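**Q** sequence? don't have it. structure:
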C-alpha cells in the first residue's frame, strides 16, 4: 500500500492525461473506421 503512496502526484496526473488521450484517439479512430 505504501508503494502506491510513494508515487509522485505528477506521475499520476501524467498517466491519467495519457490514458484520456489514448482513449480519445481510439474512439476517434473507431468512428472514422465506422464511416
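**A** Now that the structure is in, tell me what you want to look at. Here the structure is a predicted model, which means the values were calculated and not measured. Numbering: from 1, shown residues only.
**Q** rest of the way, CA atoms for contacts and neighbours
**A** Noted.
**Q** Tell me which other helices or strands the top helix by length along the chain touches.
**A** Longest helix of the chain, by residue count under DSSP state H: helix 9-34. Of the remaining helices and strands, none touches helix 9-34 by 3 or more CA pairs under 8 Å, 6 or more residues apart in numbering; DSSP states H and E.
**Q** ok, now how distant is the residue nearest to the spatial centre of the chain from residue 34?
**A** In the chain, the residue lying closest to the centroid (CA atoms, centre = their mean) is residue 19, at 0.8 Å. Plainly put, residue 19 is 22 Å away from residue 34 if you go by CA to CA, to the nearest Å.
**Q** Also residue 3?
**A** Residue 3 sits 42 Å away from residue 34, taking CA to CA as the criterion.
**Q** now stretch 19-29, how far from the centre of its chain.
**A** 8 Å (CA atoms, centre = their mean, to the nearest Å).
**Q** here's the one I want to compare it with:
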C-alpha cells in the first residue's frame, strides 16, 4: 500500500509537470499567433 501511495504521488507530480509544460506551450502559441 505504501508503494502504491508513493507511485501515485510520483504520477501526480509528472502530471502537473506535463500540465505546466502544456500551459507554457499554449502561451507560446498564443503569442506567436497574435503577432
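**A** Cool, got the structure. For clarity, every value in this text was computed on a predicted model and none was experimentally measured.
**Q** Any idea how many residues pack against residue 9 of structure 1?
**A** Number of residues near residue 9 of structure 1 (other CA atoms under 10 Å) recorded here: 10.
**Q** Quick check: the aligned residue for it in structure 2?
**A** Aligned by TM-score structural alignment, residue 9 of structure 1 pairs with residue 6 of structure 2.
**Q** what do you get for residue 23 of structure 1?
**A** Correspondence of residue 23 of structure 1 to structure 2, assessed by TM-score structural alignment: residue 20.
**Q** Enumerate every residue touching its match.
**A** For residue 20 of structure 2, the contact set (CA atoms under 8 Å, 6 or more residues apart in numbering) is empty.
**Q** separation between it and residue 29 of structure 2?
**A** When residue 20 of structure 2 is compared with residue 29 of structure 2 (using CA to CA), they lie 14 Å apart.
**Q** again, but for residue 15 of structure 2
**A** 21 Å.
**Q** Same question for residue 11 of structure 2.
**A** 27 Å.
**Q** now residue 4 of structure 2
**A** From residue 4 of structure 2 across to residue 29 of structure 2, the span is 37 Å (CA to CA).
**Q** Kindly report the same for residue 13 of structure 2.
**A** Distance from residue 13 of structure 2 to residue 29 of structure 2, by CA to CA: 25 Å.
**Q** cool, residue 23 of structure 2 as well?
**A** Here residue 23 of structure 2 is placed at a distance of 10 Å from residue 29 of structure 2 (CA to CA).
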